[in-house]
Structure formats: structure tokens, C-alpha cells
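J.: Next come a sequence and a model predicted from it.
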Amino acid sequence: MRAGSPHPDDLFAAAVAGVIRARQLVELGLPETTVYRRCRDGGPWQRLAPGILLMATGHPTPDQLATAAVMHGGPGSMITGLHACHRYGVRRGPALPPALHLLVPHARQVRNTELMHVERTARLPAPIVRGGFPLAPPARAVIDAARRLRSRREITELVSDAVQRRLCTVTQLSAELTESGRRGSSTPRKVLQDVSAGVLSAAEADAKKLWQRSGLPEPWWNARVHDADGNLLGIADAWWDDVCLAWEINSFEWHLAPQDYAREQEKRARFAAAGVTVLPTLPRRLRTHRAQVIDELRKSYASAASRPRPDVRASPRDDGRQHGGLTGGIRQ
């Protein structure tokens, strides 16, 4: 280190998670030529956005990327899309993309970068701060993410997880989608119709398609089932009330934690003890063994119809905020 140059500890102390503006480094006494030389290929630093540096090599962490994005966007900017959803706790759906989605005021000219997609908007909401970062409200973040996705399955998982975690309601998502315009809205709109009807995961959407081919009456989706004393037995993914048949689309891969899987087994035991017929189906079989699953569904319905109806009561999901399904249904 040259005499008179700032001490490295002083440089890192001025940074946030290793992220700092180039002009701050110059103000601390580091020559501008040195700043940008260190950001060249093979150098110890890198540029995340114009004039914003990471004093490290390798891919930035989510916090480092978020810090740089907010610096780049300036006052009033906020994180939206999948990166915001992840910070709210949404875990189902697609993996985090390399590029962060950033909202900025419409009047501000801010460039896209390799790691940041900048969207200028006249509909800038009031941010919600999580972990020190300004985030678009959950409904806006989910819809901003969904409109950039192409996979109906991924959109369904994203939307259903946000609803099941009570971050937002189907009504709020539908209103946000209406306000967002037509671009990229077709598939999210279809998904919201499914979720509003009680289909709260991609696997349940697959199940709904198979039921439509089965010739059986339409079940209640995510129905609450109680015993004769009014105790909640559980929430059935699909429920035929006339014969007391519960169709459960569950597997360990869909649960958030081992204790959730244990609760699912306890729910199934309560159903069995109350005399409810339960047909369990693994999510992957809905796609790989469609004919077999339809046959099992028909036979289970016939078997349930052949025995006296047990003394249980069920209620259908009555709005867009009931939390049943592959993950929500086990949180009893």
C-alpha cells in the first residue's frame, strides 16, 4: 500500500456489506484510476452497477446485490419480484434469478445492468422494509414475478405459497394484476382462477385435471372436516361429502419441515379413526401415472359409497383466503 493511501480497513468500514460507491472511495483518498483498475478482469473488486462496486470477487450474495440495487435505484426505489418474495419467506416456485427486479419512480432514468432489471413505474407503492431493504408489498411483488414467468406450474407454486403464508389474498392479487396491465397477465390470471376455486398448488391443479376426466362429481377443494363433536380432523385436499372420501395429494417433498410431515401423518390417522376413506397420491404420479390414478380414484369413491357414511361434517372453502392444500392443509 502506498504512503498516504487510505487503510483497507477504512475502505471496508465505509462500505455496506462490501458494497460502496466509487466516488466514496475517491473521497476517502483512493485514486480514481486505482478504483477502476481493481475492477478489471482478474482484479480483486467488481462493478455491480455504474459507479457501484463490490470489494470482493465471486457472485454477490443476495444482501450485496440488494444493497447495490437500492444504491443504483436511488431514493424511492424498491425490490420487487422473486427477490422480494424470497425475503417475505416464499420458498415454493422458481429459484432466484441472477438479476434482481427493481422498481424506480417513472421520472427517474436508471439503466438496466446484467444483475438488475430496472422498471420505471408511475404506480410506485409504499415500500415495506424487511431486513433493512425496501420491498414492494407482497401482492405487487408476487404479480411482478408472475408476469415475468412462463411456467404455469411455477406461477401456481409462487401464488399458492404466498396465499398460504397469508402474505396476501387472492382478492389482492387479482386487483394488482388488473392494475398491472395486460402484458404477461394471461397465465397468472388463469392461475388465480384456480387458486380462487381452492386449488392451492401445482400438484392440486394437476389433480383437478385428472378429476375432470374421472366422471366423478366435483369435490370440495381444501374442505375443513370435523368429527361429530365439532373437532377439526383436518383439511382435505379434495373432499366428496356424499361418501366421505378424502383425496390427499401429499408427499415429503412438498412439506416445509419434517414436523409438517409428521402433522400430515397425524391428520391422516384422525381421518381413519373417524371412518373417513382416504386416498393418498404422490404428486409425481398425477403426471406419470394418470390412468392408474383415475382408476384408483373411481374405485376409492365406489368403496366409500358402499359403506355407511361416517358421522363427520365438512365445509367447503368459502373464499380466497382459506389455507389448505399440500402445505397449508397440514398446519393445524
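T.: Thanks, I have the structure now. Numbering: from 1, shown residues only.
J.: From now on I want contacts and neighbour counts done on CA atoms only, so please keep to that.
T.: Fine.
J.: Helix, strand or coil: sort out Arg91 for me.
T.: coil (DSSP: H, G, I helix; E, B strand; the rest coil).
J.: Gly184 reaches Asp144, doesn't it?
T.: No. With contacts counted by Cα atoms under 8 Å, Gly184 stays clear of Asp144, the gap being 9.4 Å.
J.: neighbour count winner among those two?
T.: Asp144 (24 against 17; other Cα atoms under 10 Å).
J.: Below is an additional structure, to be compared with the one above:
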Amino acid sequence: MNHNTPLSPRPLRHLSDVQQRVMTTAHLRSRGVSTADINTQCRLGGSWQQLLPGVFLLRPGPATIEERLHAVLMYAARSPVTEPAVPTQPGAGAGTGAGEAAAPQGYDDAMITGLAALALHRFASAPPLLSLDRVDVLVPRLRRLRSTGCVRIVRTPGMPEPVRIGGVPVAPVPRALADAVADITDAGVVRRLLTEAVRGNHCEPAAVVRELTHARLLSRPHVVDAVDSLLAEGRAIAEDRLYRLVREHGLPDPVWNVDLRLPGGPLLGGLDAYWPDHAVALELDTRAPRQDDDAMWSEYARKREHLERLGITVVHVTPKKLRDSMEQQATVVRTALMASGDRDPAAYVVVLPR
């Protein structure tokens, strides 16, 4: 037997090429390969090699990045590769029988996370996959696994929905960032990773801060400093999108970044855009989910209610809405401007630059 010898007559069409080169002990045994045969093939100078406990590469030579990633997932997954359904029609064979239905390939309860995931998401600030000594893999908290070799097990009480990149399940960017940042003490590296997440349109700052909060990383000063830079970056990008919304969708020019005040009275609050002739205000919600989020939301709600009692329509826009549905947000603003003629005149307010 060698690495070119068919393992069994069972079809492998449901497997990708790499999954036909990387297999677990269970897969090999299901194809008639005994433990003795596996040991023989993996001896010094043999045709196979063991990459991880119970995971084998069925060829000599260094493993490729793709083979390494699939080996990590095969080690960590509950069901490393989905088998085709058993034929149910009488007389159907194991080849191309009428009853066979090839199930999609996949890995249950395991996905790549951390720096390896960020590299797969094409982060320029993440190290290349070839340079990583280990690959982080996310699994449910109760899985009985341990880190070994190039695999570091990361546990979570709730698995996110993975992103498929080249057939590999990968943690979404916010979760991958949190798992990566947990082991990075270099403030500059953390800042570059978080900033690229926003500049590269991978996700919104609030999603990153939410994951960092869940991971209890906001008690670390260098992470807090990076988050402050992240929020400032996200704010600048959202404001630029807001300028584009007005310009590209033909809305009348507002006054930008102003405070409103009642004549002789207190400040009513700051606004990102205000149309005085229409009494329409727009506010970007760039709040990040932190411990004082409830207090911030209460303050925002009080300001909005106060303005609306004065006859001022407040349009609430999030950075995510500006990114994903700018045309729809432009329609919301335009509708508010057009409806101003049907409303009672708003109270007189003083507009001050911020």
C-alpha cells in the first residue's frame, strides 16, 4: 500500500481534494485500513505522516497551509467530514447508485479563529499563515479537547455563525479579533488590527467592542487605548458616509455638527446634521456597547424626546445602516424633509457651531 493506492471502493466525491489527502483514524478504518497499516505507512521513510493525534496526511513532504488547516479542523470537529447518505433503494450499490445522496462537506462545532482567521479574512496587519506556529480553533465550551502541536483550543459558551472561506469555516471578524487580541500585548499591533477591521469594511466598531467586552478584555489599558482609536476611526468613516449620502442623493445641504439651544435657555444637545428650514435633525449613533451603555441610551432618548416635543423631527442613523443601505437612509431623510410642510411650525431654536 502507498499514498497512491485507493483506500477502498467507497466513493470520495463528497470530499474535497484536501480531505482526500488528510484523514482521521476513523475515516481510514471505515475504508478498511487497519491500525497496523497506518503505523506501517507512517514509519520513517513511509508514504504517510501523522500531523496531529488521529489525523494523517496521506503523502510525504511538508503539509500545505490548506492541509494544515483541514487537519486542525479534523482534530477539533465533532464530525470532521460528513459522509454520504446510505443508499436506501434495494440493490443500490455504494458507487453511483440511485439512492445515494452526497452530503456537503463540513466540520461540526469547530472553526478557525484568532490570527489565522484574520489572515484568511485577508487582514494585511495579520501575520501570514505560513509564519504562524499555531492555529486557534474555536469549539463549544463543553468539548473535551486539549491543545496539542500546532492547535490551540479556544472555548466559547456560544458558537457564532462561521464564514466559509475556501471551504474552511472561519470565525467572523469581531470574534476572531477578540481571540487574537487576548494573547497580544503589543499595543501597536492591537491598534492596527482593530483599525483595519473598520477601515477595511470588515465590521462596525460596535461589533468589535461587543466581542471585546464579552471576552473581558477592556480591563487592559492597551486594549482600551486601541478601542478609543477604533471608535474615532469608525466615527470619521461614518461621517464621511453621511456627507456622501447628502451629496450623492441630491439632498439639500444641512448645517453640520451643531448644537441647539433654546433662546436664553439650556443646550438641547449636539447634532451631526440639521436642516433649519425643515426642522429636521440627524444624529449618528456611534455608541459602543460598554458598561455605561444604558446610561448613554437613556441620555440619547431624553434628548430625542425633548427635540420632538419642540416639533423637531429626529432621524436616527447607525454606521451599519449607512454602510449597508445608504439609498434607503437617504429616502428616510428625504421623506422627513418633505413632510415638514405638513407639520405645525417647530419652536424657535438657536443653532450654534460645535
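T.: Structure's in. What do you need? The structure displayed is predicted, hence computed values, not measured ones.
J.: How alike are these chains, TM-score-wise?
T.: TM-score of the superposed chains, computed with TM-score structural alignment, normalised by the length of structure 1, equals 0.55; 216 aligned residues with a Cα RMSD of 3.8 Å.
J.: What segments of structure 1 are helices?
T.: 8-14, 22-27, 32-37, 62-73, 81-88, 138-146, 152-164, 170-180, 186-196, 202-214, 258-273, 285-288, 290-305, 325-328 (DSSP state H).
J.: Can you lay out these as TSV showing distance to Pro44 of structure 1?
T.: As requested, the helices of structure 1 are exported to TSV (distance: least, Cα to Cα, whole Å):
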stretch	distance to Pro44 of structure 1
helix 8-14	13
helix 22-27	14
helix 32-37	9
helix 62-73	16
helix 81-88	26
helix 138-146	33
helix 152-164	37
helix 170-180	42
helix 186-196	43
helix 202-214	44
helix 258-273	42
helix 285-288	48
helix 290-305	54
helix 325-328	44
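J.: closest to Asn112 of structure 1 out of these?
T.: Of all the helices of structure 1, it is helix 62-73 that lies closest to Asn112 of structure 1, at 9.7 Å by Cα to Cα.
J.: hang on, the earlier thing: list just the one of the helices of structure 1 that sits closest to Gly230 of structure 1.
T.: Nearest of the helices of structure 1 (Cα to Cα): helix 258-273, 13.2 Å.
J.: what packs against the longest strand seen in structure 2?
T.: Determined from DSSP state E, the single longest strand within structure 2 is strand 267-275. The contact analysis (3 or more Cα pairs under 8 Å, 6 or more residues apart in numbering; DSSP states H and E) places strand 267-275 of structure 2 against strand 255-261, strand 280-284, helix 293-309.
J.: So which bit of structure 1 is it matched to?
T.: Counting by TM-score structural alignment, strand 267-275 of structure 2 pairs with no residue of structure 1.
J.: what do you get for stretch 148-156 of structure 2?
T.: Going by TM-score structural alignment: stretch 148-156 of structure 2 matches residues 113-121.
J.: cool, stretch 46-53 of structure 2 as well?
T.: Under TM-score structural alignment, the match for stretch 46-53 of structure 2 in structure 1 covers residues 43-50.
J.: neighbouring contacts of that stretch?
T.: The contact list for stretch 43-50 of structure 1 (Cα atoms under 8 Å, 6 or more residues apart in numbering) reads 37-40, 53-57, 65, 68-69, 72, 113, 115.
J.: run the last query once more with 6 Å
T.: Arg38, Cys39, Leu53, Leu54, Met55, Ala56, Thr57 (Cα atoms under 6 Å, 6 or more residues apart in numbering).
J.: OK, contacts around the fourth one?
T.: In this case it means Leu54 of structure 1. Neighbours of Leu54 of structure 1 in contact, by Cα under 6 Å, 6+ apart: Gly18, Val19, Trp45, Gln46.
J.: Now it. Nearest residue, chain neighbours left out?
T.: Leaving aside its chain neighbours, Leu54 of structure 1 sits nearest to Val19 (4.6 Å; criterion: Cα to Cα, 6 or more residues apart in numbering).
J.: That neighbour - how many residues pack around it?
T.: Val19 of structure 1 has 26 nearby residues by other Cα under 10 Å.
J.: How about Ala236 of structure 2?
T.: Ala236 of structure 2: 12 neighbours (other Cα under 10 Å).
J.: how close does it sit to Ala36 of structure 2?
T.: 63 Å (Cα to Cα, to the nearest Å).
J.: Next: Gly166 of structure 2.
T.: Note on Gly166 of structure 2: its distance to Ala36 of structure 2, by Cα to Cα, is 34 Å.
J.: Counterpart of the residue nearest to Leu54 of structure 1 over in structure 2?
T.: In structure 2, the residue paired with Val19 of structure 1 according to TM-score structural alignment is Val22.
J.: where's the residue nearest to Leu54 of structure 1 relative to Val35 of structure 1, distance?
T.: In terms of Cα to Cα, Val19 of structure 1 sits 13 Å off from Val35 of structure 1.
J.: try Leu167 of structure 1
T.: Distance of Leu167 of structure 1 to Val35 of structure 1, given as Cα to Cα: 43 Å.
J.: Val104 of structure 1 maps to what in structure 2?
T.: Match for Val104 of structure 1 (TM-score structural alignment): Val139.
J.: So for structure 2, the centremost residue is which one?
T.: Computing the C-alpha centroid of structure 2 and ranking residues by Cα atoms, centre = their mean puts Pro172 first, at 2.1 Å.
J.: how near is it to Ala236 of structure 2?
T.: Taken as Cα to Cα, the span from Pro172 of structure 2 to Ala236 of structure 2 is 23 Å.
J.: cool, and Asp293 of structure 2?
T.: Going from Asp293 of structure 2 to Ala236 of structure 2 by Cα to Cα gives 21 Å.
J.: And Ala126 of structure 2, by the same measure?
T.: Distance, Ala126 of structure 2 to Ala236 of structure 2, by Cα to Cα: 23 Å.
J.: can you check Val170 of structure 2 too?
T.: 29 Å.
J.: Figure out how far the longest strand along structure 1 is from the centre of its chain.
T.: Taking DSSP E as the criterion, structure 1 has its longest strand at strand 232-240. Distance of strand 232-240 of structure 1 from the chain centroid (Cα atoms, centre = their mean, to the nearest Å) equals 24 Å.
J.: what's the spacing between stretch 309-326 of structure 2 and its chain's center?
T.: 25 Å.
J.: One more: stretch 166-178 of structure 2?
T.: Counting by Cα atoms, centre = their mean, stretch 166-178 of structure 2 comes out at 5 Å from the chain centroid.
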